[in-house]
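> Provide a 3D model corresponding to the input given below.
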Amino acid sequence: MSYQVLARKWRPRSFREMVGQTHVLKALINALDSQRLHHAYLFTGTRGVGKTTIARIIAKCLNCETGISSTPCGTCSVCREIDEGRFVDLIEVDAASRTKVEDTRELLDNVQYSPTRGRFKVYLIDEVHMLSTSSFNALLKTLEEPPPHVKFLLATTDPQKLPVTVLSRCLQFSLKNMPPERVVEHLSHVLSAENVPFEDDALWLLGRAADGSMRDAMSLTDQAIAFGEGKVLAADVRAMLGTLDHGQVYGVLHALIEGDARALIEAVRHLAEQGPDWNGVLAEMLNVLHRVAIAQALPDAVDNGQGDRERVLQLAQALPAEDVQFYYQMGLIGRRDLPLAPEPRGGFEMVLLRMLAFRPAGADDAPRVTLKPLGISQATADSRTNPVAGTAMPAPVVSAPAPAAAPVAPAPAMPVAAEPAAVAPDTSVVPAVSEAAPVADVPVADAPVAVVDTPEAAASLPP
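Predicted structure coming up:
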């Protein structure tokens, strides 16, 4: 007997065998049990989440010989023929290969005829968004008012490409991506039933690599079984997927935390020996930092999916929360700029060195480096230095120039103002001061200046 892949062998044949998608299953089960059946259903979602599987189960529920219900018997001739893909009243159409309007017209010419064996004639159109505009227009009228014995089940991965006229004629169900926890749970059940030895860490690697698709997870599991000679081990799965050992990622993070540039470059050198995808290395670092941030906010929420929960908790205690956020943001920016680097490894090293150079200075474990003098002149650094001569000015003149000039006596009582001709020739000593100009605006000369603040002092000046 030929081997049947796990994705086909373990395809659900009833609603109770479905994994996830409870928000869709609840609506369909209640509608079938209460006989509130719509004539057109639209299922959307990414690849491998159960769109076609749900459509086939609905066809089985509608045509089961025991009656319309959400629990088909699975043993009658109709249920067996649907499972085997040879039921005459279930017309499966691949819209990607039949995009022309002539194909749609040929399909709709047989809608008016009653079903041959079943209760309903079910049209399952997969990847319906691939139909042409003319095909959609030809389908609209029949899709809106089909004969009572016809049901339309549409499936697509790109609902944005469907005309609104089609969307308004269907009941829409959006299927969600499978979380890694649900994928790992299902893989554990399948491998236990298949008597295949496995490691939990390997299943978590497969669950994350599936990226929300249960079919991809089953296909990767088939590949892992073949790669591991009948076993699913973490080391084999990691080698098969080309993922990094998390120990090396933690080595980079520890060198970064300690502020050791030499250890940081050495860790990068060890990574380079494996020829990794440097963008993927940054992604792994961001995943670890994300889990560290979760551990700092809620330690109980950290999963042990990769067997490193204790390491994550230790990093959460060693790193300040602001450092975690800083490193995460720098990593995100580094992933964006990495394609612009002349060499991927050099770009990755620059991201790490940037993290090391701009880490928060207030951290307790930040490296203490004595800064070199920046060459700033004393005239700029010290406000008490004379900007012209480079000598220190007397403190009373500069520290409070305006308040000292406030109690100056009125100008008529001053001999300088009374006899301007006697003072005007000697402008190098005391410049002429008008009544409107304040004392603070008088420019400072290079030579020492005598401060005139009382009438007696003004009278003592030489003519």
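> alpha carbons only for contacts and neighbour counts from here, please
OK.
> show me what contacts Thr71?
By C-alpha atoms under 8 Å, 6 or more residues apart in numbering, the residues touching Thr71 are Ser14, Phe15, Cys61.
> rerun that using 7 Å as the cut-off
By C-alpha atoms under 7 Å, 6 or more residues apart in numbering, the contact list for Thr71 reads Ser14, Cys61.
> measure it to Phe326 for me?
To Phe326, Thr71 is 53 Å away according to C-alpha to C-alpha, to the nearest Å.
> again with Thr66
As judged by C-alpha to C-alpha, Thr66 and Phe326 stand 62 Å apart.
> Leu289 too?
Distance from Leu289 to Phe326, by C-alpha to C-alpha: 10 Å.
> Looking at those two, which is more packed in?
Each of Leu289 and Phe326 has its neighbours counted (other C-alpha atoms under 10 Å); Leu289 has more, 22 against 15.
> Pull the contacting residues for that one.
Leu289 touches Val324, Tyr328, counting by C-alpha under 7 Å, 6+ apart.
> Tell me which helix or strand comes right after the host helix or strand of it.
For Leu289, the element it lies in under DSSP states H and E is helix 278-297. Heading C-terminal from helix 278-297, the first helix or strand you meet, by DSSP H and E, is helix 309-318.
> Second input sequence below; structure requested for side-by-side comparison:
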Amino acid sequence: MSDSFDLGSPPQPAASAKPETYRVLARKYRPQTFSALIGQDAMVTTLANAIRRGRLAHAFLLTGVRGVGKTSTARLIAKALNCIGPDGQGGPTIDPCGVCEPCRAIAEGRHIDVIEMDAASHTGIDDVREIIEASRYAAVSARFKIYIVDEVHMLSKAAFNGLLKTLEEPPAHVKFLFATTEVNKVPITVLSRCQRFDLRRIPAEKLADHFARVSEAEGVEAEAEALALIARAAEGSARDGLSILDQAIAHADLEGGGVRADAVREMLGLSDRGAVRDLLALLLEGNAPDALVALRRQYALGVDPQTVMRGLLEAVHGITLIKVGAAEDPAQPVEERAAYRDWAGAMSFPVLHRLWQLLLKGYEEVSGASLPIETAEMALLRVIHAASLPDPGELARRGPDTGASRPAAPATPAVPPTPTPPADRTPREFADALDTVEQAGQIALVARLRHAARLVRYAPPEIEFSNTRPLPADLLVELATALKDATGRVWKVAMVDAPGERSVREAELDAVQARHDAVAQSAAVLAALDAFPGAELIDPPAAKRSLS
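Model (predicted):
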């Protein structure tokens, strides 16, 4: 017996099994079937039809932002083309079985005939030359030899050129799958040899549903609002969202509870949406002291001033969408949607547009300021000051206030007042309608109508324009709203299939030209032109400015 054994020592327990290495959610829940690939229905339909009809391209280019499933889709295509089914007799299918040896080997990244290459670290012609040489040989065990090249835009110009001939006429057993986030950097000669699929950003509501299923599978309770916040922060990327969810679950474990919205806001440094609504209400009320206190409170909680400004911009944008009749965002909290509806009913389009411009300017200033919180405070004070100014359209409707200088009228015997019908404020002509809208402050709207609108019929409260020169739908809605505010009547503004009159701008130009021709033919001008050869008659600058 060897001297190395210690007979007096107690027997050692058997080595415990090595714990399984934790896999992050983005890897653990990577889609293994096309049905699990969310948000890319159009691409899946095209691939399914191509496989059923046997019209398989020899090269595919998958493009899109990070985390939408480009590499996962490439692996799914590799499985779909090489699946042999549970009985080993199957062919290419859009629904790979996942149990045959090719499917399992591809999913585990160990299939000898499915070669993945990262173009970010293999950029040269030598790397591509290896692919070209190896592609001449048939697949070892699979139906197709497949090359998956990630971030293909990182290849050098020489590498792209070396790949062109093989990419144009590859062997029948070879398929190329390229993935890139910057398709504009891929040469057009390569793009023309590939079947291109643009993977879309995944909608926030679909991401939130996906995160809810993942949370349930992980046995973690998560608030719907928390998942909605994560989905918005992901910006259409499933991988980014799952990484944030992974972090939120870890944060929840430390807190001893589920994934809560307030914890997610704190983790991401997001401004509380309720606090944003409260701040917006203070701005609209013109309450400067409380608005600055609310901003400082968010800053003390660790919220970046730029994030607060962005939240205010998102709120104004949401209110404007509600006002034009857009569908409500189901991911928004109920109280937020209710507040947006109330504000949309109380504020006019000019106020919303002015508020957006002021906040947007403030956001840009804060983003590049050396004193961001101070800059944000000044930006909010500017918003409050502008909100307290009288509306130009309202001043125009009121007219000059001369009550202070008017002498008191002599006393007259009291006469019982006789009711008088309210004055009809409906413009009788289309030109009068434009003047009414312009006096209400809608200068930009009137300018667009003067240049582009061709009137077919003006019969208050109905206006019809020719669709020979189509007008944007929002322009018609703004005109109807402005006329309703000015006249108190509901107006119907529509496009019809008729030629219509010349636009106001064209009519004005015709009038100017007619005056110009009449003056040019007058005896005095003709004599002047005869006395000064080479002279020409031009319109005065004031006339040009009036038509600009």
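> Superposed, how do the two chains score by TM?
TM-score of the superposed chains, computed with TM-score structural alignment, normalised by the length of structure 1, equals 0.76; 366 aligned residues with a C-alpha RMSD of 2.0 Å.
> returning to that earlier point: what residues in structure 2 pair up with the helix holding Leu289 of structure 1?
Mapped onto structure 2 using TM-score structural alignment, helix 278-297 of structure 1 spans residues 305-324.
> Centre of the chain to that stretch, how far?
The chain centroid and the centroid of stretch 305-324 of structure 2 are separated by 13 Å, computed with C-alpha atoms, centre = their mean, to the nearest Å.
> Ok, stretch 134-145 of structure 2 next?
For stretch 134-145 of structure 2, the gap between its own C-alpha mean and the chain's C-alpha mean amounts to 43 Å (C-alpha atoms, centre = their mean).
> Going along the chain, name the strands of the stretch 1-150 of structure 1.
40-44, 90-94, 121-126, 150-156 (DSSP state E, counting those that start in this stretch).
> Now do the last one: which range of structure 2 does it align onto?
Read it as strand 150-156 of structure 1. Counting by TM-score structural alignment, strand 150-156 of structure 1 corresponds to residues 174-180.
> average distance between that stretch and structure 1?
Mean deviation of stretch 174-180 of structure 2 relative to structure 1 after superposition (mean C-alpha distance after the TM-score superposition for structure 1): 0.4 Å.
> May I see the buried residues of that stretch?
Val174, Lys175, Phe176, Leu177, Phe178, Ala179, Thr180 (16 or more other C-alpha atoms under 10 Å).
> Stretch 28-42 of structure 2 now?
Neighbour-count burial for stretch 28-42 of structure 2, counted by 16+ other C-alpha under 10 Å, picks out Arg30, Pro31, Gln32, Thr33, Phe34, Leu37, Ile38, Gly39, Gln40.
> What's the second one aligned with over in structure 1?
Under the alignment (TM-score structural alignment), Pro31 of structure 2 pairs with Pro12 in structure 1.
> cool, and the last one?
Using TM-score structural alignment as the criterion, Gln40 of structure 2 maps onto Gln21 of structure 1.
> Nearest residue to the middle of structure 2?
Glu235 (9.2 Å; C-alpha atoms, centre = their mean).
> That residue matches what in structure 1?
Under TM-score structural alignment, Glu235 of structure 2 pairs with Asp211 in structure 1.
> and if you look at Ile112 of structure 2?
Looking across to structure 1 (by TM-score structural alignment), Ile112 of structure 2 lines up with Val88.
> That match and Phe326 of structure 1: what is the separation?
Taking C-alpha to C-alpha as the measure, Val88 of structure 1 falls 61 Å from Phe326 of structure 1.
> ok, and the closest non-adjacent residue to the counterpart of Glu151 of structure 2 in structure 1?
When structure 1 is aligned by TM-score structural alignment, the residue opposite Glu151 of structure 2 is Glu127. Sequence neighbours aside, Thr156 is the residue nearest to Glu127 of structure 1 in space, at 4.4 Å (criterion: C-alpha to C-alpha, 6 or more residues apart in numbering).
> tell me the contacts of that neighbour?
Counting by C-alpha under 7 Å, 6+ apart, Thr156 of structure 1 has contacts Phe43, Thr44, Gly45, Asp126, Glu127, Val128, His129.
> List the contacts of the match of Pro31 of structure 2.
Neighbours of Pro12 of structure 1 in contact, by C-alpha under 7 Å, 6+ apart: Met18, Thr53.
> Repeat that for Met218 of structure 1.
Met218 of structure 1 makes contact with Leu6, Ala7, according to C-alpha under 7 Å, 6+ apart.
> and it, what element?
Assigned by DSSP H and E, Met218 of structure 1 falls in helix 214-227.
> Relative to structure 2, what is the average displacement of that helix?
Looks like 0.7 Å for helix 214-227 of structure 1 (mean C-alpha distance after the TM-score superposition for structure 1).
> Which SSE is immediately downstream of that helix?
helix 234-241.
> Could I get the buried residue list for the match of helix 278-297 of structure 1?
Of the residues in stretch 305-324 of structure 2, 305-313, 315-323 count as buried by neighbour count, 16+ other C-alpha under 10 Å.
> swap in stretch 105-118 of structure 2?
Neighbour counts over stretch 105-118 of structure 2 (16+ other C-alpha under 10 Å) mark Ala105, Ile106, Ala107, His111, Asp113, Val114, Ile115, Glu116, Met117 as buried.
> Stretch 257-271 of structure 1 now?
Quick answer for stretch 257-271 of structure 1 (16+ other C-alpha under 10 Å): Ile257, Gly259, Ala263, Leu264, Ile265, Ala267, Val268, Leu271.
> got it, and stretch 138-150 of structure 2?
Residues Ala138, Ala139, Ala142, Arg143, Phe144, Lys145, Ile146, Tyr147, Ile148, Val149, Asp150 are the ones in stretch 138-150 of structure 2 that count as buried (16+ other C-alpha under 10 Å).
> before we move on, what about stretch 357-368 of structure 1?
Quick answer for stretch 357-368 of structure 1 (16+ other C-alpha under 10 Å): Arg359.
> What's the separation between Leu21 of structure 2 and Lys28 of structure 2?
Just so we're on the same page, residue 21 of structure 2 is Thr rather than Leu. In terms of C-alpha to C-alpha, Thr21 of structure 2 sits 11 Å off from Lys28 of structure 2.
> and what of Phe211 of structure 2?
Applying C-alpha to C-alpha, the value for Phe211 of structure 2 to Lys28 of structure 2 is 13 Å.
> now for Asp126 of structure 2: what does it line up with in structure 1?
Taking TM-score structural alignment, the alignment pairs Asp126 of structure 2 with Glu102 from structure 1.
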